[in-house]
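> pasting the sequence and the predicted coordinates here, then a few questions.
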Amino acid sequence: MMNNLKTFFALLFLFTPLSQLSVAVERNCSEQKIPKNEKSFTLAVLPDTQFYCDTRLKLSKKWGNGDLRRYFFEQTRWVRDNHKRLNIAFLVHEGDIVQADAPEEWAIAKEAMSILDGKVPYCLCLGNHDMGFQKSNNKYGGDIAVNRTTHFNKYFPREKYAKTKEFGGTFDPKRHDNSWYHFEASGMKFLIVSLECKPRDEVLNWANKVVANNPDHRVIVLTHAYMRANGKRFDKLGYKITGNAGEAIWQKLVSKHKNVFMVLCGHASGEAVLSSKGDHGNQVHQVLSDYQNLHNGGESWLRYMVFEPSENKIKVYTYNPALDKFRNQPSSRFDLQYQMTTDF
């Protein structure tokens, strides 16, 4: 890592390994969890949902009969039913949508995500479990991310999402793997660039152009495998596919643009926040959330981020719609400072 490009903010550097998450006290939060005024709005975040769609490898059977799809539906129904109350402007999925790229798994994901259609705009990024699968004799029954072929494009086709007003474009004009979306909230323009797991150099070059061509947009980079639960960016990743890990994504894309303020990722079980300074002195909050190894594959835990422009804060909540509970430990409930009352 390059220390001259990175500043750690002690109050914002929060991380919890999964081993601690699994025993964390869960209780309802007493503080206000809805936007304070009409200028406030919310970004919903779905972490890894792979165990909810686990039909090929059936690793989810360690939690009973293995059919956990109800938790995926709980998540998207809750977002749909609360989008007006929370003023949810957009939803992102952090990847590992399915377990092993099986058509029947993608059918579950499509049904769950379609609950949001016409209600809440959304985009998804591809995780390692969403890419090419190959049977093998290992303990899991197969290898993931052996190539970039995926059934994702059949169940989440580019042509469907190109019809929405939030759609901006894709790296490949025929595929939905790498995309960008935009929306407006509280008089501000936002752009989300969604990148494949281990994005290739040519994908990062494309993303650089997208961000540079939209200097009046506040940018969130969405990618699956970016940082560990200890708050450090990945310097390398396994799998047969070749591409860039988190540190390289930071160096080649994120740090270069003054309008990038956040990175959202999953993959590594646990929670973490890393706040670093980009090349232009802008603060970039890099946020990890992944609950797949908790009971029932995550049991519907999700995140929502309330943007409060009057306070220049993003209030982050970790919520379980199936249990109607919040997590209150510092790694699960925290505020991020972000300037919204003046031009960035």
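Received it, and whenever you're ready, just let me know what you need. Residues are numbered from 1 along each chain as shown.
> when you work out contacts or count neighbours from here on, use the C-alpha atoms and nothing else.
Fine.
> assess the claim that Ser331 and Pro17 are in contact.
No - Ser331 is not in contact with Pro17 according to Cα atoms under 8 Å; the separation is 9.7 Å.
> which of the two has more neighbours?
A direct count of neighbours by other Cα atoms under 10 Å for Ser331 and Pro17 places Ser331 higher, at 23 against 17.
> can you list residues touching both of Ser331 and Pro17?
Glu271 (Cα atoms under 8 Å, 6 or more residues apart in numbering).
> end-to-end on stretch 90-101?
One end of stretch 90-101 to the other measures 25 Å (Cα to Cα, to the nearest Å).
> which parts of the stretch 51-200 of the chain are strands?
For the stretch 51-200 of the chain, the strands defined by DSSP state E, counting those that start in this stretch occupy 88-93, 122-124, 134-135, 142-143, 167-170, 179-185, 188-195.
> mind checking those for the one nearest to Pro35?
strand 88-93 (9.7 Å; Cα to Cα).
> what's next to that closest one, contact-wise?
41-48, 79, 82-83, 120-125, 183-185, 222.
> next step: the residues you listed restricted to helices.
Val79, Asn82 (DSSP state H).
> returning to what we had before: out of the strands of the stretch 51-200 of the chain, which is closest to Asp335?
Asp335 sits nearest to strand 88-93 of all the strands of the stretch 51-200 of the chain, at 17.6 Å, using Cα to Cα.
> what angle do strand 179-185 and that closest one make with each other?
If you take axes from the mean of the first three to the mean of the last three Cα atoms, to 10 degrees, strand 88-93 sits at 160 degrees to strand 179-185.
> in strand 88-93, what's buried?
Ile88, Ala89, Phe90, Leu91, Val92, His93 (16 or more other Cα atoms under 10 Å).
> comparison target below:
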Amino acid sequence: MSRTSHPGPGRRSLLQAALAVPAVGAAGAVLGTQSAQAATAQPSTAGSGSHRFDAESPRFALAVLPDTQYLFDADSADPEPLKETFHYLVAQRQEANIAFMTHLGDVTEHGSEEEIGLAADTFRTIHGKVPYSVLAGNHDINSGTDDQRGDTAYLRAFGPQRFTSMPTFGGASPDGYNSYHVLQAAGREWLVLALDWRASEKGLAWAQGVLDAHPTLPVVLTTHDIAWAEDNGQAHLSDNGQRLWDRIIRGNDQIFMALGGHYWPPGRTVLTNDAGHDVHVHITNYQDRYYGGAGMVRLYSFDLVRQVVDVETFSPWFLARDPEKRTPLEAETIELTGPVDRFSLDIDFVERFQGFAPVVPPAPRPASRVMPRGTVAYWRFDSSGLAGAGTAGSAVAAGTVARDLSGHGNDLRVQLLHDSASKALTWSGDHHAEQPAHASLRFDGGKSPDRGAILTTAAQAPLNSLTFTSGFTIETFIKLPEPFEGDHAWMGILSWEGRNGDAGKTTGWSTEEPTCSLNVTPERFLQFVLYPHVQDADPTSWSHALPVGRWTHIAVVNNGHRTVMYVDGSQIARNPSQPATGIATLGKPFVIGGTQFAEQFGQSFYGWIGDTRIVNRALTPKDFMAPLA
């Protein structure tokens, strides 16, 4: 069904690359028709050949296929574009991140036995290779009926019996026209709810039952008719969409996205549900485009790391053509790049799902569980490591001891710099989600005048003289304040005291620098400066700009030959290739919260510092305090 015609053509270029991800999972509780196989299916992370996917990856894609009716239109039918779309999804399942495909209805133009039969045969291209759902549009059945219409050619071809072998299939309504699938993706389950063109009262009651049986699953609702759009892409609920909104969507916070076809042009809007949360409502339909849309598909690529959904729209049929032989219409319909066809949605998934599936933070880990072989020092600022810990915002007085929980005697003692007040260092319960201890210290260091606080080892602490010639791993957690106010250029996170010149080093920026320090530059880059025990060198690692208002895990790893810095488990680019064996310590104290120059502290750190650990060998990221999965 048409509302207005589609605006002008998209750009004439190849789709640059597919997006990568995965998933499929176990069926949930059974409602209505469901096979025994679906009831017992378990989440999978593998398939055969190119069909493999990773259900634990934080990135996955949902393929959305709208109105294909003009490809199955009596004796003018041509299934080839849709076959090519299915070939693409199968071939790209691993590399293009395809977890699931959902069809939005109007599979055919007239719903005849012949059209439905040809469509059902075309779907065999994808069947058993990528899980999918299909729902009836007004052209697939008698449009004057609802889901209680009884037997139809559509139901015989695309009813529950078609999906029972899929591990994602959860069940269907007793009438067979509504269904749901449960996907395992990004380490959790998601529900796709596929509703008929016109859901009856019984159908809506069934849908509510599905939601009630899966109260913690985020839901993508799919149906044929939910919204129409103006020429500028601004979408509005249709009459049927308003009914679905009032009866099923607005009161179920789980439904964060609702997708429909039927109308054109495509469009989108964001509505606010009864819980005060966003629901993204989109129209996807290209039947008015050249060749009836040519099997055009959308990929909704979920990225739970970046907390976005990236959307792109393209035709695999035209994409597969020889560029030199594409006609102008084919070339301009390969990919659509207007604001309703190619866009990104910012979704804080944890916050959005908090009301129905709150994230339970990891419990604190005892010190004994985070001290691998070779741990020479470990400090944490909860009650196990810091006397008086526990009152947010309370001052940590000068002289307070932070115990070295490794048992090697490298206790730290608080020292206020210059004329700093006691509030230069305070206790906080703020912490990185993966940090073993749920506590940190808040440093209020700065310039003009220099101020702050540091923690230092005693004069005779063993750590002061360790040279680490077999390698080391130094880890810490930090957070920079938001807003990041004042001048804090070159503030230190941790260091050893002393002058590298006194260690006989001649190659550095200045002989007044300490022999090892981790600092923050004016651009908020990390700088790790090392003067090795063996070489006369100063290999320096530089990170990207750190975010503010967010915890960061830092690890500096040396294998006895070379140093590599990791930020949040990812190796940075600017790691020096210079040989570096050991640390040229001078028997002087180790410090958290500052870096000397010419054996003097100016400012101290500005922000939060959490658990800090030093190990006398190179660790891999899976062994970090914030391990990669």
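Yes, it's here. Keep in mind the model is a prediction, meaning the values are calculated, not measured.
> can you pull the TM-score for these?
In this superposition the chains share a TM-score of 0.81, using TM-score structural alignment, normalised by the length of structure 1; 297 aligned residues with a Cα RMSD of 2.1 Å.
> compare the strands of the stretch 51-200 of structure 1 and give me the one nearest Tyr291 of structure 1.
Among the strands of the stretch 51-200 of structure 1, strand 88-93 comes nearest to Tyr291 of structure 1, with 13.2 Å by Cα to Cα.
> and the residue nearest to the spatial centre of structure 1, how far from Gly278 of structure 1?
The centroid of structure 1 falls nearest to Glu94 when counting by Cα atoms, centre = their mean (2.7 Å). Per Cα to Cα, Glu94 of structure 1 is found 22 Å from Gly278 of structure 1.
> same check on Lys209 of structure 1?
Per Cα to Cα, Lys209 of structure 1 is found 17 Å from Gly278 of structure 1.
> where in structure 1 does stretch 554-574 of structure 2 fall?
Counting by TM-score structural alignment, stretch 554-574 of structure 2 pairs with no residue of structure 1.
> hang on, I meant stretch 101-118 of structure 2
Aligning stretch 101-118 of structure 2 against structure 1 (TM-score structural alignment) gives residues 91-108.
> check which residues of that stretch are buried.
91-103, 105-108.
> in helices, which of those residues fall?
Of those, the ones assigned to helices by DSSP H are Pro103, Glu105, Trp106, Ala107, Ile108.
> make sure the last one is actually in contact with Arg69.
Yes - counting by Cα under 8 Å, Ile108 of structure 1 touches Arg69, with 7.2 Å between them.
> give me the common contacts of these two.
Shared contacts of Ile108 of structure 1 and Arg69 (Cα under 8 Å, 6+ apart): Cys53.
> ranges for the helices of structure 1?
18-21, 69-82, 103-114, 152-155, 158-161, 201-212, 246-252.
> TSV for those, including distance to Gly297 of structure 1?
Shown next, in TSV, are the helices of structure 1 (distance: least, Cα to Cα, whole Å):
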stretch	distance to Gly297 of structure 1
helix 18-21	12
helix 69-82	9
helix 103-114	15
helix 152-155	21
helix 158-161	28
helix 201-212	31
helix 246-252	24
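> relative to Tyr226 of structure 1, which of these is closest?
So among those, helix 246-252 is nearest, using Cα to Cα, at 4.0 Å.
> what does the closest one correspond to over in structure 2?
So helix 246-252 of structure 1 sits over residues 241-247 in structure 2, by TM-score structural alignment.
> who touches that stretch?
With Cα under 8 Å, 6+ apart, stretch 241-247 of structure 2 has contacts from Leu204, Asp225, Ile226, Ala227.
> if we go to 6 Å?
Stretch 241-247 of structure 2 is contacted by residues Ile226, Ala227 when judged by Cα atoms under 6 Å, 6 or more residues apart in numbering.
> got the buried residues for that stretch?
When neighbours are counted by 16+ other Cα under 10 Å, the buried residues of stretch 241-247 of structure 2 are found to be Gly241, Gln242, Leu244, Trp245.
> and stretch 110-128 of structure 1, how far out from the chain's middle?
Here stretch 110-128 of structure 1 shows a centroid-to-chain-centroid distance of 12 Å under the convention Cα atoms, centre = their mean, to the nearest Å.
> got the end-to-end distance for it?
18 Å.
> with stretch 179-191 of structure 1 instead?
11 Å.
> which parts of it are buried?
Ser179, Trp180, Tyr181, His182, Phe183, Ala185, Phe190, Leu191.
> so that stretch matches what in structure 2?
Under the criterion TM-score structural alignment, stretch 179-191 of structure 1 matches residues 179-191.
> again with stretch 39-51 of structure 1
Using TM-score structural alignment, stretch 39-51 of structure 1 pairs with 58-70 in structure 2.
> any idea how far the residue nearest to Leu253 of structure 1 when sequence neighbours are not counted is from Ser114 of structure 1?
Among residues not flanking Leu253 of structure 1 along the chain, Asn208 sits closest, at 6.0 Å (Cα to Cα, 6 or more residues apart in numbering). Remark: distance between Asn208 of structure 1 and Ser114 of structure 1 (Cα to Cα) = 30 Å.
> next one: Ala248 of structure 1
34 Å.
> what distance separates the start and the end of the match of stretch 39-51 of structure 1?
End-to-end distance of stretch 58-70 of structure 2 (Cα to Cα): 36 Å.
> list of residues touching it?
21-22, 97-109, 186, 261, 284-285, 292, 297-304.
> hang on, the earlier thing: any chance of the strands of the stretch 51-200 of structure 1 in TSV, plus distance to Tyr338 of structure 1?
Listed next are those as TSV, based on distance: least, Cα to Cα, whole Å:
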stretch	distance to Tyr338 of structure 1
strand 88-93	17
strand 122-124	22
strand 134-135	43
strand 142-143	41
strand 167-170	24
strand 179-185	15
strand 188-195	13
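> so which of these is nearest Tyr319 of structure 1?
Across the strands of the stretch 51-200 of structure 1, Tyr319 of structure 1 has its closest neighbour in strand 88-93 (14.6 Å, Cα to Cα).
> to what extent does the closest one diverge from structure 2 after superposition?
Strand 88-93 of structure 1 differs from its equivalent in structure 2 by a mean of 0.4 Å after superposition (mean Cα distance after the TM-score superposition for structure 1).
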